[in-house]
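>>> Predicted model and sequence follow; I will ask about them next.
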Amino acid sequence: MIKRLFDFTLSAFGLLILSPVMAGVAWKISQKMGSPVLFKQVRPGRDGKPFKMVKFRTMKDAIDAHGNPLPDSERLTSFGQFLRSSSLDELPELWNVLKGDMSLVGPRPLLMEYLPLYSAEQYRRHDVRPGVTGWAQINGRNTLSWEDKFDLDVWYVENRSLWLDIKILFLTVKKVLVRDGISADGEATMSRFEGSGFGEKND
């Protein structure tokens, strides 16, 4: 209950204070990429329950001759890269936190299609609400292997506390300022999880 009150209070305050910034980002996206301004996708929440996560759009809707989306590296614009490196694309997730779908701190919500690929231990990341930021994000973010990322997620589940959340939020601000760990080596973002740590991302 304390964590939920903490999340609700800070997300409401954040939405209020950051509304001019969010309006400016939305206008810039509409100018550079058109509509929609927001990216919405169903992600697994606590206990794997689906919810619709909302972020600012960072990629063009570019497809190949067969109608398939082009790789992230070809769809991600320079402005989109700036939004990701500054984490401004994550700001609309404060609405998910306010609604109770997410927490400020927790394992990042990944893709629904990953659910059957997790081991029993890895699935424990869904014992808590997913977060806007998390223990893995301040310890390497997208430069981590999938296995290391999940180990850090489970560590957070086992050791979570309000004070740990405050520490993670503080370190997240520091990471954002230096723009550290934005992408994996050789990738525009992060490789797709295929149960063995290889493969195209959508985080």
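Structure's in. What do you need? Numbering: from 1, shown residues only.
>>> From here on, just use CA atoms for contacts and neighbour counts.
Fine.
>>> Show me the strands in the protein, by range?
Counting by DSSP state E, one finds strands in the chain at the ranges 38-44, 50-56, 103-105, 131-133.
>>> Quick one: the helices in this protein, in order.
2-33, 72-75, 78-85, 93-99, 146-159, 162-178 (DSSP state H).
>>> quick one, which of these is packed in tightest?
Mean neighbour counts were compared across the helices of the chain using mean count of other CA atoms under 10 Å; the top stretch is helix 93-99, at a mean of 21.
>>> Quick one: list the elements packing against that one.
Taking 3 or more CA pairs under 8 Å, 6 or more residues apart in numbering; DSSP states H and E as the contact definition, the neighbouring helices and strands of helix 93-99 are helix 2-33, strand 50-56, strand 103-105.
>>> In CSV: those, plus distance to residue 73.
Putting those into CSV (distance: least, CA to CA, whole Å) gives the following:
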stretch, distance to residue 73
helix 2-33, 16
strand 50-56, 17
strand 103-105, 28
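>>> got another, please set it beside the one above:
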Amino acid sequence: MALLVIPMLLIFIAVRQSSKGSALYWSNRIGRNNEIFKMPKFRSMLIETPDVATHLLNTSDSYLSPIGGFLRSTSLDEFPQLFSVLKGDMSFIGPRPALHNQDDLIAL
């Protein structure tokens, strides 16, 4: 566990230093038995980003924080989800937890 905390702490500090706002982004997801839980990610976008799906933004890259592109390309923004796995909200195996508007995935 200590091996996970040190790199996560470094990323947390880097996110906080590179842009204003919280280092973590919490997304409501639909988990097992259609229960809603909060899934954490390191924030890779600026806090001024419109609250819409990233693929709906014309220039989504312009909303990335200074280290957001790196976090996404290396998938380090997903690192906090390990705590959701340890907590039992998620698992390593199976589909990614769906957003509330992804009915096709929720039906699986």
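Noted; the coordinates are in hand. Just so it is clear, the model here is predicted, and its values are computed rather than measured.
>>> How alike are these chains, TM-score-wise?
The pair, once superposed, lands on a TM-score of 0.82 when counted by TM-score structural alignment, normalised by the length of structure 2; 102 aligned residues with a CA RMSD of 2.0 Å.
>>> Which among the helices of structure 1 is found nearest to residue 45 of structure 1?
Using CA to CA as the measure, helix 93-99 is the one of the helices of structure 1 that comes nearest residue 45 of structure 1, at 10.6 Å.
>>> By how much does that closest one deviate from structure 2 on average?
Here helix 93-99 of structure 1 is compared with structure 2 after superposition; its mean distance to the aligned residues, by mean CA distance after the TM-score superposition for structure 1, is 0.8 Å.
>>> so where in structure 2 does that helix end up aligned?
Helix 93-99 of structure 1 corresponds to residues 81-87 of structure 2 when matched by TM-score structural alignment.
>>> Next: stretch 17-37 of structure 1.
Alignment note (TM-score structural alignment): stretch 17-37 of structure 1 is matched to residues 3-23 of structure 2.
>>> now the matching stretch: how far from the chain's centre is it?
Relative to the mean C-alpha coordinate of its chain, stretch 3-23 of structure 2 is positioned 13 Å out (CA atoms, centre = their mean, to the nearest Å).
>>> and residue 85 of structure 1, how far is that from residue 106 of structure 1?
Using CA to CA, to the nearest Å, one obtains 20 Å as the distance from residue 85 of structure 1 to residue 106 of structure 1.
>>> Output the helices of structure 1 as a markdown table; include the columns distance to residue 50 of structure 1.
What follows is the helices of structure 1, written out as a markdown table (distance: least, CA to CA, whole Å):
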| stretch | distance to residue 50 of structure 1 |
| --- | --- |
| helix 2-33 | 19 |
| helix 72-75 | 24 |
| helix 78-85 | 24 |
| helix 93-99 | 12 |
| helix 146-159 | 19 |
| helix 162-178 | 24 |
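>>> So for residue 122 of structure 1, which of the ones you listed sits nearest?
helix 146-159 (5.8 Å).
>>> Would you check the span in structure 2 matched by the closest one?
Aligned using TM-score structural alignment, helix 146-159 of structure 1 spans no residues in structure 2.
>>> Pull the residues that contact the match of helix 93-99 of structure 1.
Residues from elsewhere that reach stretch 81-87 of structure 2 (CA atoms under 8 Å, 6 or more residues apart in numbering): 39-41, 90-92.
>>> out of these, who's nearest residue 10 of structure 2?
When the contacts of stretch 81-87 of structure 2 are compared for distance to residue 10 of structure 2 (CA to CA), residue 41 wins out at 14.3 Å.
>>> how many other residues sit next to the corresponding residue of structure 1 for that closest one?
The alignment partner of residue 41 of structure 2 in structure 1, by TM-score structural alignment, is residue 55. Close neighbours of residue 55 of structure 1, defined as other CA atoms under 10 Å, add up to 19.
>>> any idea how far residue 55 of structure 1 is from residue 29 of structure 1?
From residue 55 of structure 1 over to residue 29 of structure 1 the distance is 12 Å, taken as CA to CA.
>>> for residue 83 of structure 1, same thing?
On the measure of CA to CA, residue 83 of structure 1 and residue 29 of structure 1 end up 10 Å apart.
>>> what's the matching residue for residue 77 of structure 1 over in structure 2?
Under the alignment (TM-score structural alignment), residue 77 of structure 1 maps onto residue 65.
>>> ok, now which ones touch the most centrally placed residue in structure 2?
Taking CA atoms, centre = their mean as the criterion, residue 41 is the residue nearest the geometric centre of structure 2, at 2.7 Å. Contacts of residue 41 of structure 2 were listed using CA under 8 Å, 6+ apart, and they are 24-27, 77-81.
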